[in-house]
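Undergrad: Sequence and computational prediction follow.
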Amino acid sequence: MPEGRVAGAGSLDLRLSRDDRAGGGVAAKRGTGGQDQRGRRAAPAGGRQAPRQPAKRRGSFLGRLAYAGIVLGLWAVIGVAGLVAYHASQLPPIDQLAVPKRPPNIAILASDGSLLANRGETGGRVVGIKELPPYLPRAFVAIEDRRFYGHLGVDPVGIARAITQNLTRRGVAQGGSTLTQQLAKNLFLTPERSASRKIQEAILALWLEHKYAKDEILELYLNRVYFGAGAYGVEAAAQRYFGKPAKSVSLAEAAMLGGLVQAPSRLAPNRNLPAAQARAAQVLAAMQELGFAKPQDVKVALAQPARPAGSRGGGSANYVADLVMDVLDDYVPKFDTDIVVQTTVDTGLQAAAEKALVDELNTKGGRYNVGQGALVSMRPDGAIRALIGGRDYAQSQFNRATTAKRQPGSSFKPFVYLAAVERGATPDTVREDAPIRIGNWQPENYSHQYEGAVSLRQALALSLNTVAVRLGQEVGPKAVVQTAQRLGITSPLQANGSIALGTSEVTPLEMVGAYGAFANGGTGVIPYVVASVKSVDGKPLYKRGEGGLGRVIDPNAVGMMNAMMHETFVSGTARKGDIAGWDLAGKTGTSQDFRDAWFIGYSGSLVTGVWLGNDDGEPTKKASGGNLPVEIWKTYMSVALKGQAPVPLPGMNRWRRAPETTASVASAGGPVGGLLGTLLGEPQPAPQPRQAPAQRPRGPSQDDRNFLEKLFGLGE
């Protein structure tokens, strides 16, 4: 019999329902119409009751889900708190945090207050946000952190947007860092890319937002962010790329600067202008969208995009700045804030000097195989007005004006003549221009010609080597060295016979400084470029007072030297350098094998020296003091002296040679002088009586003609 059946029970179902079982509850009472009290239809009489479905417990599931979420959230908060606490522990204590001082900037100004260059680690001074046009800081907010004024240092919306765009673009397209986070990274952290660093960045950003107002944070950012090319801060970037202060940039330039910080190397306008302009257009669009710039202004900026300023003549002002940095410690040993250095340099003269030198080298440097040059120009008191250390600073930062030591050749002879004058000689003293031998050394004149008995005035003007060597032997090489040193030459000098011909190496700055004593009447000169130093708030830190070496030449000797060196412009090797209306004096110089070409000349108000040659000492193709250097000197000095009242050379009038016609000047030089008169087609008075060597040639020989060519084209 089947289980659960009772015999004879017929169809009676004796199985217990769920509600009939113990603990199953009480059976529902039946109601009318075959329904129970809950409205459910009762099972048919005498039939099997339909099995009931278990009730769904929706509330319990959602509750458990919510509970699990809360638990997980709490654990997440604990985990995040632990991570934050751990990474915060790697930072200095919050109460000890402080914004690091920005490395000081050295602003180097010309004599008129205009900026020559910035030096220091940052490349520019600190600027206040109120100094800037409003659209400049807004450009950074628009492109880097448009919710800058609304978040607390970390922007969850920006992070979510960056993640979304990065995922949709299948690559890293955006970063989620706020300006505050970027500042925190720049101030406190390394450039490392890691989750740990991002957490520390966020912690520090929150601290910055708590510590500083929004505009203070933005100002810190604008002065610390890197713009490429060694420029840290918006002032340095504006000067570097546009040649102007940040307060003067246009809307287009501000947009370019704002876009630059994303990738300074790739977007630098002086390296990749199309990319920089495209990025600037994005910045302008963002500024217009946010209401930071008017549509019409944006339209103009897009039509006239920013362009980097061209290199201003190769950047020769940097040679001045380098000199300033070399000597600054002598004036201001220590400083930890921005300082301003006022120099003696005149921007107009600096530009004129650079143009004269570069144009001459570009035009004739190849023909004469001259690769480099230097120029120094100073007032007779030693204040440097222009200094060019090379052909192109961008190509070579070596400062040839201050550092290159080269043989001065015949431009050293004035020290020999001065030593002789101080021992009784005068411009009219006569010496023999004839072959001379000192041991195994037999110096010769440039022309290989000899003039016989000549005055010292004429011998210096024509740069006769044998006379200079004779004078050097008379006074002694040691006296020549002492005379040069007394006038300011500091390089080591060899006291030997060849010192009279300038075989010991010196710098252009030394030579020009030494000639200053002739121009100022006999006071020794110490060349200087720094006039004053102030803190950024105007506090004086240094001001140049009276200086110099005191009197180093007797006034009468100064007059004689000026008269002799004036003759160089009248009948000597610098004739082509003469400037009408001015009393000028100077001396050319050419070293052995034409390796160096010099000319140092002066008026009563300005002393200027020019050196040309090659850095490796390779001989030039007959470049000498009388050609290229004199041409550069005249081009520059014509600009420098323009508009000034002529200044007499100290003491020269007493010893000035009596005025003569061109022919008489020419005739005064023996066969060479006679040749000048013949070729110039002017009458020649009878030559003055003087001792003449035997068998003097009666007419101009080919050698004489060669010498004339050298004298007015290639000669010293």
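TA: In hand now; what should we look at? Numbering: from 1, shown residues only.
Undergrad: Please make it C-alpha for all contacts and neighbour counts, starting now.
TA: OK.
Undergrad: Asn118 falls within a helix, correct?
TA: No - with DSSP: H, G, I helix; E, B strand; the rest coil as the criterion, Asn118 is strand rather than part of a helix.
Undergrad: Counting neighbours, what do you get for it?
TA: Residues lying near Asn118 (other Cα atoms under 10 Å) number 23.
Undergrad: cool, Gly513 as well?
TA: Here the number of neighbours of Gly513 (other Cα under 10 Å) works out to 30.
Undergrad: what do you get for Arg161?
TA: Arg161, neighbours per other Cα under 10 Å, totals 15.
Undergrad: Glu546 now?
TA: Neighbours around Glu546, by other Cα under 10 Å: 6.
Undergrad: which stretch of helix or strand covers it?
TA: Using DSSP states H and E, Glu546 falls within no helix or strand.
Undergrad: where's it relative to Val480, distance?
TA: 28 Å (Cα to Cα, to the nearest Å).
Undergrad: do Leu328 as well
TA: Plainly put, Leu328 is 33 Å away from Val480 if you go by Cα to Cα.
Undergrad: now swap in Gly382 and tell me
TA: 22 Å.
Undergrad: try Asn362
TA: Using Cα to Cα, we find Asn362 at a distance of 37 Å from Val480.
Undergrad: which of those two has more neighbours?
TA: More neighbours surround Val480 than the other of Asn362 and Val480, with 30 against 13 (other Cα under 10 Å).
Undergrad: Who are the contact partners of the more buried one?
TA: 415-416, 419, 472, 495, 499-500 (Cα atoms under 8 Å, 6 or more residues apart in numbering).
Undergrad: Among those, name the ones in helices.
TA: Among the contacts of Val480, the residues falling in helices (DSSP state H) are 415-416, 419, 472.
Undergrad: among these, who's most crowded?
TA: Val416 (28 neighbours).
Undergrad: Surely that residue and Asn465 touch.
TA: No - the criterion here is Cα atoms under 8 Å, and Val416 misses it with Asn465 at 11.3 Å.
Undergrad: which SS state does Pro333 fall under?
TA: Assignment for Pro333 (three-state DSSP): coil.
Undergrad: what's the spacing between it and Ala110?
TA: 22 Å.
Undergrad: Comparing the two, which residue is more hemmed in?
TA: More crowded of Pro333 and Ala110, by other Cα under 10 Å: Ala110, with 24 against 7.
Undergrad: Roughly how far does that one sit from Val327?
TA: For Ala110, the distance to Val327 - Cα to Cα - is 16 Å.
Undergrad: Included below, for side-by-side comparison, is a second structure:
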Amino acid sequence: MARSDIRRSAPQGGPKPAKQPPTGARKWFRRLFVWGFAIALLAAMALGVAVALAAQSLPSFEQMKSNQAGQMIVVRARDGTELVSLGPSYGKWLSYKDIPPVMRDAMVSVEDRRFRSHFGIDPIGLARAGYVALTTGKGLRATSTITQQLARTVFLNNNRTLGRKLREGILAMALEWKYSKDDILELYLNKVYFGGGAYGVDAASRKFFGHPGSEITLPEAAIIAGLVKAPSHYSPTADADAAVGRAGVVLGLMEQNGAITPADAAAVDFSKIKFASEKGQNSVRYFTDWALPQLDLLLGENTEPIEVWTTLDVGMQKAATDAIQKNVPGGAQGALVSMDRDGAVLAMVGGTDYVTSNYNRAVNAVRQPGSAWKLFVYLAALEGGYTPNDKVVDEPVTIDGWSPRNSGGTYAGEIDVRTAFAYSKNTVAASLGNEVGFSAVAGMARRFGITTPISTVPSMVLGSNEVRLIDMTRAFASVSAKGQAVEPYGITKIQTTDGRVLYERQQKPGAMLVPAYVAAGITDLLQSAVSIGTGRAAQIGRPVAGKTGTTTSNKDGWFLGFSSGVTTGVWMGRDDDKPVPGLQGGSAPARAFAAYMTVAVRGRPVEKFETEVTLPAWQIEPDDEANLSGNPEDYYYVDEQGNLVDPNRQTPGQDGQDPGKTAPEPAVLPPAANDDFLDQATGRSKPEPAPKAKTDPATKAKPGAL
């Protein structure tokens, strides 16, 4: 054998080569893996213990069936009369086998398609939602399973906090531990909220289709399953088209998941669905729909049965409903808001029929106010120095290329401010708005509670900006309150059914929006508009102040006014913004105002308006320049020698000074300019110095005396 072969041969039974120690990176990776595995194992054990404990504490299936969710709310009028009782409505409990398979399949398809395979939470859904959030930059979307929704419905609330989601996940796994999938689905379908106060498929079926839940068909199941995502939005009673559109999505998901065949989906005809007619509900629901959402702000989280005492007056509400229904033009809608002098909403009508349309036009619709907007133009003019008796000229005017015209196309020439307002002269309003500044008019509107966007183009003085009826009514109520801010409110007290008070409104005075003389001046103008102007149809046999509003092509008609401490706003028009023949603010809206106010002020004393305009002394100076300089108490002056004079300087008898005592000598101020400077500046010759004469020191003149 060659020597080289002998060298390469390893000796039999010799020592093995030493093992290389691990590198630093491998060492840290190994430690990280070990610690991570240990922590994960401990977390899994802790989670298992938590789920086991939660499962042991869960009630029995029979107890779960009797545990109903929802809060009962009794709404009362200002006199204690029960207006409406709101709360959960439960139908007959349906066992799993009594729930139609199409209903079960529809709910699983749209809410939790992996319901049969997960353990309470859906890891695949969570992973997918996390991936979508990372790749799109959007927030993490909700991925609650049916079991999680059941846990939230029965045991938790809807707060979107991490702690609540963790508890929800643990309870969901506990439910899966203790109950079967069929039990969980039975509980869910009998407890989930479908809108309109209906809890469970039987209550929903009876409410929307008029028959028991055991008779639900495929298209009906698709509609009901689609409600869970947004009960109020997809409710058939509120928007049948939206409900049917959502049901189409549900059918698509059912077909995708194999619950129905394409032929089954194609055979569905939603036009044959007959929705149950809803029981009559009066216009009180417009008010409760506006007031009750405020409970979240006044109470926060609360689930116990409560009574809500409101400002609504039952008699006034009936009068308001009758006034709108009897005066609104055919094919049009009407709305009314009425407030007491402190902002308490006495009546609210959001449309002609709540069942047909629960859209609240009194607080949600935005429409052009027409000449009713002139309230803010004339408020700004009065604050700027005008009085109701001042002369203005009604003549053609052009502002930045815009030429407004009066109704009828005629011009009256020189008239006073009162007449221009009473007869709603557009050219005068345009000239005044241009003079005081369109931004000043916009600022006045904001000051009086207008919350919608305001454009300062010249046409804004004639009401081109869209507003809400409740905001305009609030503005007129602030005028009625002599310039003090008024804030609408509808809830005075909240208490539990056993009488424990949870909230009670504390009345606070509002800020002064304009001086008293401005409020008196605009009240003078508003009273004239009803007495001799465009609002004569609103007269009720006692002092009324108000303003009409009519928009282009008679699309909107407004009347807003007040009497005896009650302020009421009326709007009429079509929802599609089409013209309404003959509709003007001084016609149907003014008549509805008068019909309502005749009832509303009955029993209240007749109140005369304070229209005496007493201007501050600084505003009635004959010198026009004084009118432009503002309040002199806010400024300093110079005397004949050019010396600064403080008008607030103390004089004898002020600040506790005894009038009988001699006031201290005022400080001697140096002249603003000496004679040499004046001679040089004006070029006048310097007089020869007079011969010096001897004077008695006691009679020597003081510096600066003439």
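TA: Arrived safely, thanks for sending. What you see is a predicted model; the values in this text were computed from it and never measured.
Undergrad: What does the superposition give as a TM-score?
TA: The TM-score (TM-score structural alignment, normalised by the length of the second structure) is 0.54; 425 aligned residues with a Cα RMSD of 4.2 Å.
Undergrad: ranges for the strands of the stretch 301-450 of the first structure?
TA: Secondary structure of the stretch 301-450 of the first structure (DSSP state E, counting those that start in this stretch): strands at 339-343, 372-378, 384-388, 430-433.
Undergrad: The shortest one aligns to what range in the second structure?
TA: Put plainly, it is strand 430-433 of the first structure. On the second structure, the counterpart of strand 430-433 of the first structure by TM-score structural alignment is residues 391-394.
Undergrad: quick one: the helices in the stretch 201-350 of the second structure?
TA: Taking DSSP state H, counting those that start in this stretch to define them, one finds helices in the stretch 201-350 of the second structure at 201-209, 218-226, 240-256, 262-267, 284-291, 295-299, 314-327.
Undergrad: most packed of those?
TA: helix 218-226 (a mean of 26; mean count of other Cα atoms under 10 Å).
Undergrad: for it, packing partners?
TA: helix 101-111, helix 201-209, helix 240-256 (3 or more Cα pairs under 8 Å, 6 or more residues apart in numbering; DSSP states H and E).
Undergrad: picking up where we left off before, which stretch among the helices of the stretch 201-350 of the second structure comes nearest Ala52 of the second structure?
TA: helix 201-209 (30.8 Å; Cα to Cα).
Undergrad: Go ahead and measure how far the closest one is from the middle of the chain.
TA: Relative to its parent chain, helix 201-209 of the second structure has a centroid offset of 32 Å by Cα atoms, centre = their mean, to the nearest Å.
Undergrad: Could you do stretch 473-486 of the second structure as well?
TA: Distance, centroid of stretch 473-486 of the second structure to centroid of chain: 19 Å (Cα atoms, centre = their mean).
Undergrad: next one: stretch 619-639 of the first structure
TA: Centre to centre, stretch against its chain (Cα atoms, centre = their mean), the figure for stretch 619-639 of the first structure is 28 Å.
Undergrad: Kindly reformat the strands of the stretch 301-450 of the first structure as a markdown table and extend each row with mean neighbour count and distance to Leu612 of the first structure.
TA: Putting the strands of the stretch 301-450 of the first structure into a markdown table (neighbours: other Cα atoms under 10 Å; distance: least, Cα to Cα, whole Å) gives the following:
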| stretch | mean neighbour count | distance to Leu612 of the first structure |
| --- | --- | --- |
| strand 339-343 | 25 | 26 |
| strand 372-378 | 27 | 4 |
| strand 384-388 | 28 | 12 |
| strand 430-433 | 20 | 29 |
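Undergrad: Compare these and give me the one nearest Met564 of the first structure.
TA: Taking those one by one with Cα to Cα, strand 430-433 is closest: 13.0 Å.
Undergrad: for the closest one, packing partners?
TA: With contacts taken as 3+ Cα pairs under 8 Å, 6+ apart, strand 430-433 of the first structure sits against strand 452-455, helix 465-475.
Undergrad: of all those, which lies closest to Tyr232 of the first structure?
TA: Short answer: helix 465-475, nearest of those by Cα to Cα, at 55.9 Å.
Undergrad: Identify the residue range in the second structure corresponding to the closest one.
TA: So helix 465-475 of the first structure sits over residues 426-436 in the second structure, by TM-score structural alignment.
Undergrad: cool, and stretch 65-85 of the first structure?
TA: Using TM-score structural alignment, stretch 65-85 of the first structure finds no match anywhere in the second structure.
Undergrad: So which bits of that stretch are buried?
TA: Neighbour-count burial for stretch 65-85 of the first structure flags Val84 (criterion: 16 or more other Cα atoms under 10 Å).
Undergrad: Tell me which residues are up against it.
TA: Contacts for stretch 65-85 of the first structure (Cα under 8 Å, 6+ apart): 199-200, 203.
Undergrad: ok now that stretch, how far from the chain's centre?
TA: Averaged C-alpha coordinates place stretch 65-85 of the first structure at 55 Å from its chain's average position (Cα atoms, centre = their mean).
Undergrad: same thing with stretch 554-570 of the first structure?
TA: Mean-position distance between stretch 554-570 of the first structure and its chain equals 41 Å (Cα atoms, centre = their mean).
Undergrad: what range in the second structure matches it?
TA: The aligned range for stretch 554-570 of the first structure is 515-531, by TM-score structural alignment.
Undergrad: how about the matching stretch: buried residues?
TA: 516-531.
Undergrad: ok so Gly586 of the first structure is a strand residue?
TA: Yes - checked against three-state DSSP, Gly586 of the first structure lies within a strand.
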